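Q: 3D model of this:
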Amino acid sequence: MSKRKLSHTRNIQVQAFEREDGLWDIEAHLTDKKHFSLGTPDRELITSDDYLHDMCFRIALDLDMTIQEVEATMSDTPYLRCPDVLPNYQRLLGVVIGPGWQREIKQRLGATEGCTHLRELLGPMATVAYQAITDAVYRPIDYTENPQIFKPLVDSCYGLDAAGDVIPRLWPEFVEVKTN
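A: Have a look, this model is predicted:
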């Protein structure tokens, strides 16, 4: 491997919390650091110890994956005007995470209507929401107890390819017999 020098680090953490009121908080935190000093028209000096971006994003969901609350903050941004876009994220209220999710985000918050960094967080937030909420809804259902619940997962990824070895072991009824 060639010698290399670290230039940029982005950290993203997404967590899900079950609330006492029945809602679920999905929280994301994004930070960007450059490993050299730079400046912007609004921040004269950003050193390697400073964040270029430091943003938090929280959505609260019900069990139907409908957004009930939205909160976003920007502690560090390259430009002073960046936080002015935060009120636009209230446009997510009432949106359901499901089919058409990415299209809905683009329609409501695309281009200059939103922040690229916060918009990018919504993909991982949706995945974490799905993981947390479906686990809670179906806990402690055994995979074989009610297989119809899991049928949408078949052929959703390589691991759950109906032609692979997992689906026949978990849900043999979902394996289609192919005839020539």
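Q: alpha carbons only for contacts and neighbour counts from here, please
A: Will do.
Q: remind me, longest helix of this structure?
A: Counting residues, the longest helix found in the chain (DSSP state H) is helix 116-138.
Q: can you pull out the helices in the protein?
A: Going by DSSP H, the chain shows helices at 101-109, 116-138, 166-170.
Q: wait, which of these is closest to His8?
A: Across these, His8 has its closest neighbour in helix 116-138 (15.0 Å, CA to CA).
Q: packing partners for that closest one?
A: The contact analysis (3 or more CA pairs under 8 Å, 6 or more residues apart in numbering; DSSP states H and E) places helix 116-138 against strand 8-18, strand 24-34, strand 53-61, helix 101-109.
Q: any chance of these in JSON lines, plus distance to Leu80?
A: Output for the helices and strands packed on helix 116-138, formatted as JSON lines (distance: least, CA to CA, whole Å):
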{"stretch": "strand 8-18", "distance to Leu80": "20"}
{"stretch": "strand 24-34", "distance to Leu80": "16"}
{"stretch": "strand 53-61", "distance to Leu80": "12"}
{"stretch": "helix 101-109", "distance to Leu80": "19"}
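Q: for these, which one sits closest to Ala72?
A: In terms of CA to CA, the element of those nearest to Ala72 is strand 53-61, at 4.3 Å.
Q: which parts of the longest helix of the chain are buried?
A: For helix 116-138, the buried set under the neighbour-count rule, 16 or more other CA atoms under 10 Å, comprises Leu118, Arg119, Leu121, Leu122, Pro124, Met125, Ala126, Val128, Ala129, Tyr130, Ala132, Ile133.
Q: let's see this one next, to set against the first:
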Amino acid sequence: MPLPPSKIAREPLHTRSIRVNSFAREDGQWDLEAELIDVKAYDFPLRDGATIHSAGDPIHHMHLRVTIDDQFQVTDAVADYDAAPYNENCSAIAPDYRSLVGMNLLRNFRQMVKDRFGRTAGCSHMTELSYLLPTVAIQTMANKRRQEQSAPGKQQKRPFQLEGCHALRLDGPIAKEFYPQWYKSPKVETKCE
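A: The predicted structure is shown next:
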């Protein structure tokens, strides 16, 4: 359901679009390709005062691709820029994002990225884009994990998504209906009198 319409008249100013696509590779790994585009809804003068940046032309347009294995380990990474406000001064950081290689998307990834690329050590927009990768990787692997779990003779492990959000808590209605073997009855609080 979309948000209800605003009750107050508004003027559009800025649009950030983020898209992440995932691909199964022939070599058994997966590519996650993330893209961020920022546009303004109005024309504005650039720093030189003479050049006008037109409404709808990207201010930021960047790409980040990571390759992961079946353990969510990053085996390759590449970053690139189509548009950045300070041109080559922004895009010069792109090769540094190669150091995502070796990180694991499910093991403290966001903190490791923050530690490695925080402040002047990285690009705030590229770093922000990388933060989306763990949950996209989980969605990418969902069918593979489902097939592994349903294989005959395979011992069932608790699905990793349980306890990952309020809807998937072990004492909630979703666990009770769809994951009854891991469901736990809610704790009843007793009042001391």
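Q: any idea what the TM-score is?
A: Once superposed, chain against chain, the TM-score is 0.88 (TM-score structural alignment, normalised by the length of structure 1); 178 aligned residues with a CA RMSD of 2.2 Å.
Q: quick one on the thing from earlier: got a markdown table for the helices and strands packed on helix 116-138 of structure 1, with mean neighbour count too?
A: Below are those laid out as a markdown table (neighbours: other CA atoms under 10 Å):
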| stretch | mean neighbour count |
| --- | --- |
| strand 8-18 | 14 |
| strand 24-34 | 21 |
| strand 53-61 | 22 |
| helix 101-109 | 15 |
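Q: so for Met1 of structure 1, which of these sits nearest?
A: Between Met1 of structure 1 and these, the shortest gap by CA to CA is with strand 8-18, which sits at 18.9 Å.
Q: against Gly28 of structure 2, how distant is the residue nearest the centre of structure 2?
A: In structure 2, the centroid-proximal residue (CA atoms, centre = their mean) is Leu132; its distance is 0.9 Å. Distance, Leu132 of structure 2 to Gly28 of structure 2, by CA to CA, to the nearest Å: 22 Å.
Q: quick one, what contacts the equivalent of Leu36 of structure 2 over in structure 1?
A: Matched to structure 1 by TM-score structural alignment, Leu36 of structure 2 sits across from Leu30. Going by CA atoms under 8 Å, 6 or more residues apart in numbering, Leu30 of structure 1 touches Arg10, Asn11, Ile12, Gln13, His53, Asp54, Met55, Cys56, His117.
Q: what's the answer for Glu44 of structure 1, then?
A: Applying CA under 8 Å, 6+ apart to Glu44 of structure 1 gives the contacts Leu38.
Q: and the gap between it and Leu38 of structure 1?
A: From Glu44 of structure 1 over to Leu38 of structure 1 the distance is 8 Å, taken as CA to CA.
Q: same deal with Leu63 of structure 1?
A: 44 Å.
Q: do the same with Ala111 of structure 1
A: As for Ala111 of structure 1, its distance to Leu38 of structure 1 is 25 Å (criterion: CA to CA).
Q: go on, Pro140 of structure 1?
A: Look at Pro140 of structure 1 and Leu38 of structure 1: by CA to CA, they are 52 Å apart.
Q: comparing the two, which shows the higher neighbour count?
A: Leu38 (13 against 9; other CA atoms under 10 Å).
Q: so what's the more buried one closest to, chain neighbours aside?
A: In space, and not counting its chain neighbours, Leu38 of structure 1 is closest to Ile46: 5.2 Å by CA to CA, 6 or more residues apart in numbering.
Q: what about the aligned partner of the one you found in structure 2, neighbour count?
A: Counting by TM-score structural alignment, Ile46 of structure 1 corresponds to His53 in structure 2. Residues lying near His53 of structure 2 (other CA under 10 Å) number 15.
Q: who touches His53 of structure 2 in this structure?
A: Neighbour list for His53 of structure 2: Asp43, Phe44, Pro45, Leu46 [criterion: CA under 8 Å, 6+ apart].
Q: next one: His29 of structure 1
A: Neighbour list for His29 of structure 1: Asn11, Ile12, Gln13, Val14, Asp54, Met55, Cys56, Phe57 [criterion: CA under 8 Å, 6+ apart].
Q: what sits closest to the aligned partner of the third one in structure 2 if chain neighbours are left out?
A: Across the two structures, Gln13 of structure 1 finds its equivalent in Arg19 of structure 2, going by TM-score structural alignment. Ranked by CA to CA, 6+ apart and with sequence neighbours excluded, the top spatial neighbour of Arg19 of structure 2 is Glu35, at 5.3 Å.
Q: with Gly118 of structure 2 instead?
A: In space, Gly118 of structure 2 is closest to Ser124, 7.6 Å off (CA to CA, 6+ apart).
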